[in-house]
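In: What follows is a predicted structure for the sequence shown.
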Amino acid sequence: MNALPTQARAVIVGGGIAGCSVAYHLTKLGWKDVVLLERKRLTSGTTWHAAGLIAQLRASKNMTRLAKYSQELYGELEAETGIATGFRRCGSITMALTEARREEVLRQASMARSFGVEVHEVSDAEVRELYPHVNTEDMTAAVHLPLDGQGDPANIALSLAKGARQRGAQVFEGVEVTGVDQDRGRVTAIHWRRGDETGTITTPNVVNCGGMWARDFGKMAGVNVPLQACEHFYIVTENIAGMTQLPVLRVPDECAYYKEDAGKILLGAFEPVAKPWAVDGIPADFEFDQLPEDFDHFEPILEQAVSRVPMLAEAGIHTFFNGPESFTPDDAYHLGPAPELDGYYVCAGFNSIGIQSSGGAGMALAHWMDTGLPPFDIGDVDIARMQPFQRNKRYLKERVSETLGLLYADHFPYRQKATSRGIRRSPLHNLLAENGAVFGEFAGWERANWFANEGQEREYRYDWGRQNWFDNQKAEHDAIRNGVGLYDMSSFGKIKVEGPDAEAFLNHVCGGDMSVPVGKIVYTQMLNVNGGIEADITVTRLSETSYIVVTPAATLVRDMAWMRRHVGDRFVVLTDMTSAEAVICVMGPKSRDLLKAVSPDDWSNEVHPFGKAREVEIGMTLARAHRVTYVGELGWELYVPTDQAAHVFEVLWQAGAPLGLKLCGLHMMDSCRIEKGFRHFGHDITGEDHVLEAGLGFAVKTAKPDFIGRDAVLSRKEGGLQMRMLQFQLTDPDKMLFHAEPILRDGEIVSYVTSGNYGHTLGGAIGMGYVPCAGQSVAEVLDSTYQIEVAGERVTATASLKPLYDPKSERVKV
């Protein structure tokens, strides 16, 4: 038995395909002293029983890039390692049975084209030619991706492990990690046990690739990895005479997928209500185990499958398989550095797409560990998006019972989760509910997305066109544009930065100039060394040694971690103040009139100009009024102690009646902001998007001597922009934009829509997106014909570099 080392540069915990991929890619980057520890045997958790589907297309450009990388890697592994991976490009077909699903698959096909994935819409006759055994009588549409593939999951993992070994990695089976040491916020060592033998490996880097064990292993080090195992079912038929290679067939309306494998058919399911497994802990001896059969649970899927592929009625069942796989609260896997502990990384929670994802995920994480940044934006799966409460077992049990089924449910825009709701509530929640609020969930927060009229149902009716709240959004939008509206943004993340070095610290991590008077609000970004946008924030100076940083709800954990990692030896204290203050936004041309009615303070432009914060009286209490806007109108954000928020709301609501004050939701905020061309972090701007190309150069002050990203900003100024962010409006007022629709310039796909919504004032769907501009003037970029492809149809669009609504911001600063 080989002795374990006493030190390593990195210790990877978990020998499934994810851990093997991380080890492979770290050694490929030249890392030495890489150790992989597996509690039982390689692949013995989930990898060994995975179906092995290897698709290219995911829901965003960069997730697709990772999936395509996995495909290319698996196709080359056998030649490198000599272990057959079973990889073959058999293609895939996705079949729609409803009009809603038809719209979805055609939109997915358009998205695929914008991401460079080969895709073809196919007729029912073409489907039967590709898959002769399928019943297409009720098919409404289908798409074919000829380069999708399948492979042998266990052998792919073993091949990756062998590749890592060939470059010096050490792989040990039968070794359990029993503890993780840390000192001053950084990993220092792990403790292990192998039979009766114990030991320690000192290391600055630990990678949690624990699969369904990752949550409990993370807890050991105080790291949040929210995931939960669910039972996952499939059957494998007996050999079918004459069966030849077939594409993978997905019929999401029947929750089913079909894979031909060595003359048999594997039928798998993503049933609407899943069965969480081992909520209170996985058995210690679990290894290559199957779970008890539950044919009653699977039977509805099988009944539909026999009608869809009639040959199944004659084929005997060779295997009924039930095995556990881990699922996360939002159906996206966990990747990246843990925000709680430096040197601790996570690669886990793959939601039944671990085989197609792990190649790319391992590559991305190895790059991140090697350089300090991912190879491109991976915000969709960044572990720092998770909120601390989400590791709660009851929460996870409820949520994953839904998220497994959502993989094959209709992916309607604005679809809300139904389970594990009502956890984080604003102090105004009940007041808003009493007045018709329809809530959506965001980072656990219940937020009013729209307000129902009296007698109107308070539910979403999902659609790819105008949903049932479209007219409600329009009325709220109109109130903001022409009158006065109130909406609740208590979910804002609020970080207090205090200490004698607060100014110097913020000047280092922010592109804007923080050497401003008390009361000044600075809109700025935190940049990475490449000039990419790591955070989009406002920073308000409260005193000589104190600032408040306001950030989106979903990025609070991430932004706190980014700031903490760059404090260095400065005397600064960071405090999460999110729950201490509610935020009530009063916006619109009549907002000044409303605030004058409830406050003795002077709200004039001279006394309270745009970009200023000050203490004010409202009703019988005090608030801090920030004159800023994300909707493109005159208005204020009122920061109120949480215990006094209800009072301020009631005072405003009563005084607003004569002015026609309207309660508004977050759908309104998004439609107003996109008319004004305001960027949305995570969609329009990410760590991959250069701040100058995003059109935000005005928020960066290069006269400052030292801030993260300064050299990259100066370099891009000198070398010229490669991309420009444009705003688009469809000329057809009935079409809708959401995201990822292809942008065509003079007939050629050049990019995709990063975010979209309907512009009620402008009278059409509005989208944002980057277009290439290397060596071109603004006039040359705009002097082109633009179209946007919507579900396969090319729709003419007007393009603008300046905001389509109020381009000079005259309404904001009146």
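Out: Right, received. Where do you want to start? A quick note: this is a predicted structure, and the numbers were derived from the prediction, not measured.

In: can we go C-alpha only for contacts and neighbour counts from here?
Out: Noted.

In: Give me the buried positions along the longest helix seen in the chain.
Out: In the chain, with assignment by DSSP state H, the single longest helix is helix 61-81. Residues of helix 61-81 classed as buried: 61-71, 74-75, 77-78, 81 (neighbour count, 16 or more other Cα atoms under 10 Å).

In: next, the one to line up against it:
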Amino acid sequence: MTNLPKKARCVIIGGGVMGCSVAYHLTKTGWTDVVLLERKQLTCGTTWHAAGLIGQLRASANMTRLAKYSADLYRGLEEETGLATGMRQVGSISVALTEARKEELYRGASMARAFGVPVEEISPAEVKERYPHLNIEGVKAGVWLPTDGQGDPANIALALAKGARARGAVIAEGVKVTGVAVEGRRATSVSWEQGGERGEIQAEHVVNCAGMWGREVGRMAGVNVPLHACEHFYIVTEPIKGLTQMPVLRVPDECAYYKEDAGKYLLGAFEPNAKPWGMNGIPEDFSFDQLPEDFDHFEPILERAVNRLPMLAEAGIHTFFNGPESFTPDDAYNLGQSLEVDNFWVAAGFNSIGIQSAGGAGMALAEWMETGEKPFDLGDVDVGRNQPFQGNRHYLFERSKETLGLLYADHFPYRQKATARGVRRTPFHAQLEAQGAVFGEIGGWERANWFASDGQEREYQYSWGPQNWFANQAAEHKAVRENVGMYDMSSFGKIRVEGRDAETFLNHVCGADMSVPAGKIVYTQFLNSTGGIEADVTVTRLSETAYLVVTPAVTRPRDQVWMQRHAGEFNVVVTDVTAGEGVLAVMGPNARTLMQKVSPNEFSNDVNPFGTAQEIEIGMGLARVHRVSYVGELGWEVYVSSDMAGHVFETLWEAGQELGLTLCGMHMMDSCRIEKAFRHFGHDITCEDHVLEAGLGFAVKLQKADFIGRDAVMRKKEAGLEKRMLQFRLSDPEVMVYHNEPLIRDGKIVSYLSSGAYGHHLGAAIGMGYVPCRGESAAEVLGSVYEVEVAGRRVAAEASLQPMYDPKSERVRM
């Protein structure tokens, strides 16, 4: 008989390194009645065959924080538990075989310095000194990270499990989870079986750590967990005479990584065209299993590897390994509170970085579960970023062919996914395509990013400098600044909030005052208890009992659930209406002239001032226009029901010809918004950025009734700011910035750019970033000398607290 409890505070499903880490960290916070259920044996899915690379530099500051935490944790586990983790700080070297990769590595090195990770750019000769076995033919440069390491994946997981058991966790092997019962928005119990015995555990919380089974376990509770297994290949050589401890070596241009272990080499690959696996489900008895060899698939990697590491030519192959690992649609793992069920949590889909991520991810999730709020910004990996359709099997199959290889592909700015495209199209897609649109994808939405000119290739040609669409973006930017441009905003989320208590409810959720007349548009944020920004939205009052909340495209599901979770006893209904309306933005000094040509309605400041909406006739149809702007110009967002969208597009386009109307894309919008210092949610403002430090105090009304975060705003006003958001213009007009470039103040790195883009009107790259300012006045902050580090080079930058373009916002009120 299985001796499992009938009740638990938390049931964890899955006994890989992630499940063991969550159990370890929950018990460390004081949770004692934690139960982990593993269908076979601990580590039997993916963990046991992981390569065990412990890299610390990730794509954002918080992901790096989690990776660094993992490395520190693993170093101390052996002393705590008595189990060897094999953790060794051997360092790592990444080498570039192209100038583009060199730029990427050097930008990454600059980013490492901003995040506090030791790093050194090294020449080919210095690469050879540190890695004498390497053939440096074609090597342009390298980057050395001395604190990276490697470990024994299975023993790390078992040590975490032992630590959890020592603090009271129950870890049961050979117990298969068969279901998760859900009532309303809460999971109530987990059903299990072992042999012929069945039972259930009532649970206050459930955590899905099921790895490549994560999608199916999520579906037991009605939770979307997009991931798909792919085949991952590596070989292990016979012992090589004279081979001693070496750093981890990565040669991404050859899709390869190398790890020395006990005098043998492990050579692994992240090839461009991956092989999805498990399309019909994972076999019931899968445990410590390998997949069939496919030497033909691996051979091109091996051929390049023998040239790059000549000693491999004489080494025998001891093991040719093929095992499955799970990949998500965007190569970021799934962590956090599910959108669908309030006490169902997810930690799955680690894209071959599970070992280096598990310690930090387990810590972050445990803190989130303990406090009910994210410990810091986890937007990169928050499971709530996923769109409902992304759980579709066919979609995941097609996308996973690409995502494995993207780990080692060039990480160019603006790089677009090539697979699983065309799923979500706006009502204007066909018209924009006919006019030369080049589409990008976000959250499944196909969005016109830029418009090709006659004869120009309608595709991205990537680089770290100005790309092939740079001049197109400049022309679109110029049109919006000087004449009139039109672009598609249909992908932005539209959430209707209606009911008797709509005004009171939104005043509780939003920082700004929602007690406004019908037709008024309010810019506001949803705040958390620390004053951090959970959402950045506009709210339009449609009637006494109805409002429209407009959100960024990707955050719509998360923002909607945020409102639903805080609805409590309020009499409101929250509904996604995104697909019901198309939206065309008409922006620029001649926007009013164009609107007057297509509608008999009045668009003057007296009738339709900035920040108001009105119903209009347009062409032979009807629409609602919102006078707001994310580009800093006079303009209207035209909301039209999807059935009339085609007609309204044709009406505006035809009427705009004699005005020189220009179709524009999302890249133009980004360059214009950064000139105006408009914040971008997810980069410039996140859940850990205080609304006052973000410079958005004007959007908070402390005089109104209590709202979420009000106390934190009051405390910050009294205590003073710890940091300020500044705008920067680089002195060298040839340099491009994107995000995470180090910010240097008076010779010292103090922060990094949260976002960056080229400002065509201002004539240089523009960045946004926070600067520490405790006890300083605005004049003192601006009195310093600022630089931005780009690929190891420091570039002078002008700093400003107010927008460098139209600081008084006179143009939007023309």
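Out: Noted; the coordinates are in hand. What you see is a predicted model, and the numbers here were worked out from it, not measured in a lab.

In: ok so, going back, nearest to Glu688 of structure 1, of the buried residues of helix 61-81 of structure 1?
Out: Closest approach to Glu688 of structure 1 among these (Cα to Cα): Asn62, at 10.2 Å.

In: roughly how far apart are the closest one and Pro375 of structure 1?
Out: From Asn62 of structure 1 over to Pro375 of structure 1 the distance is 10 Å, taken as Cα to Cα, to the nearest Å.

In: and what of Leu267 of structure 1?
Out: Counting by Cα to Cα, the gap from Leu267 of structure 1 to Pro375 of structure 1 is 36 Å.

In: Compare neighbour counts for the two and give me the winner.
Out: Leu267 (23 against 16; other Cα atoms under 10 Å).

In: tell me the helices in the stretch 1-150 of structure 2, going along the chain?
Out: Counting by DSSP state H, counting those that start in this stretch, the stretch 1-150 of structure 2 has helices at residues 17-28, 61-81, 99-114, 124-130.

In: For those helices, give me TSV that also has distance to Thr403 of structure 2.
Out: Output for the helices of the stretch 1-150 of structure 2, formatted as TSV (distance: least, Cα to Cα, whole Å):
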stretch	distance to Thr403 of structure 2
helix 17-28	21
helix 61-81	19
helix 99-114	19
helix 124-130	29
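
In: do you know which of those helices lies nearest Leu407 of structure 2?
Out: Here helix 99-114 is closest among these (Cα to Cα), at 13.3 Å.

In: can you pull the buried residues of the closest one?
Out: 100-114.

In: Report the distance from it to the chain centre.
Out: 20 Å (Cα atoms, centre = their mean, to the nearest Å).

In: contacts for that helix?
Out: 57, 94-96, 118-121, 140-143, 253, 410-412, 463-464, 740-743, 749-752, 789-792 (Cα atoms under 8 Å, 6 or more residues apart in numbering).

In: Put the buried members of these into a PyMOL selection.
Out: Listed next is the PyMOL selection for buried residues among the contacts of helix 99-114 of structure 2, using 16+ other Cα under 10 Å:
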select buried, resi 57+94+95+96+118+119+120+121+140+141+142+143+410+411+412+463+464+740+741+742+743+749+751+752+789+790+791+792
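
In: Point out the ones among the contacts of helix 99-114 of structure 2 that are inside strands.
Out: Among these, the ones falling in strands (DSSP state E) are 94-96, 120-121, 141-143, 742-743, 749-752, 789-790.

In: now the helices for the stretch 401-550 of structure 2?
Out: 429-434, 470-482, 502-509.

In: Kindly tell me how buried Asp806 of structure 2 is, as a neighbour count.
Out: Counted with other Cα under 10 Å, Asp806 of structure 2 comes out at 15.

In: ok, it touching Lys676?
Out: Yes - using Cα atoms under 8 Å, Asp806 of structure 2 is in contact with Lys676, at 7.0 Å.

In: Can you verify Ala613 of structure 2 is assigned to a strand?
Out: Yes - counting by DSSP: H, G, I helix; E, B strand; the rest coil, Ala613 of structure 2 is found in a strand.

In: wait, what's in contact with it?
Out: Contacts of Ala613 of structure 2 (Cα under 8 Å, 6+ apart): Gly519, Lys520, Ile521, Thr540, Arg624, Val625, His626, Arg627.

In: Show me where the stretch 551-700 of structure 1 has its helices.
Out: 556-565, 591-598, 645-656, 666-675.

In: Does anything pack onto the shortest one? Which helices or strands?
Out: Okay, so that is helix 591-598 of structure 1. Helices and strands touching helix 591-598 of structure 1, by 3 or more Cα pairs under 8 Å, 6 or more residues apart in numbering; DSSP states H and E, are strand 635-641, helix 645-656.

In: One more pass at 7 Å, please.
Out: helix 645-656 (3 or more Cα pairs under 7 Å, 6 or more residues apart in numbering; DSSP states H and E).

In: Select, from the buried residues of helix 99-114 of structure 2, the two members most distant in space.
Out: Ala100 and Ala114, at 21.3 Å, using Cα to Cα across these.

In: Find the nearest non-adjacent residue to the spatially most central residue of structure 1, please.
Out: Nearest to the mean C-alpha position of structure 1, counting by Cα atoms, centre = their mean, stands Asp380 at 2.7 Å. Among residues not flanking Asp380 of structure 1 along the chain, Ala332 sits closest, at 6.9 Å (Cα to Cα, 6 or more residues apart in numbering).
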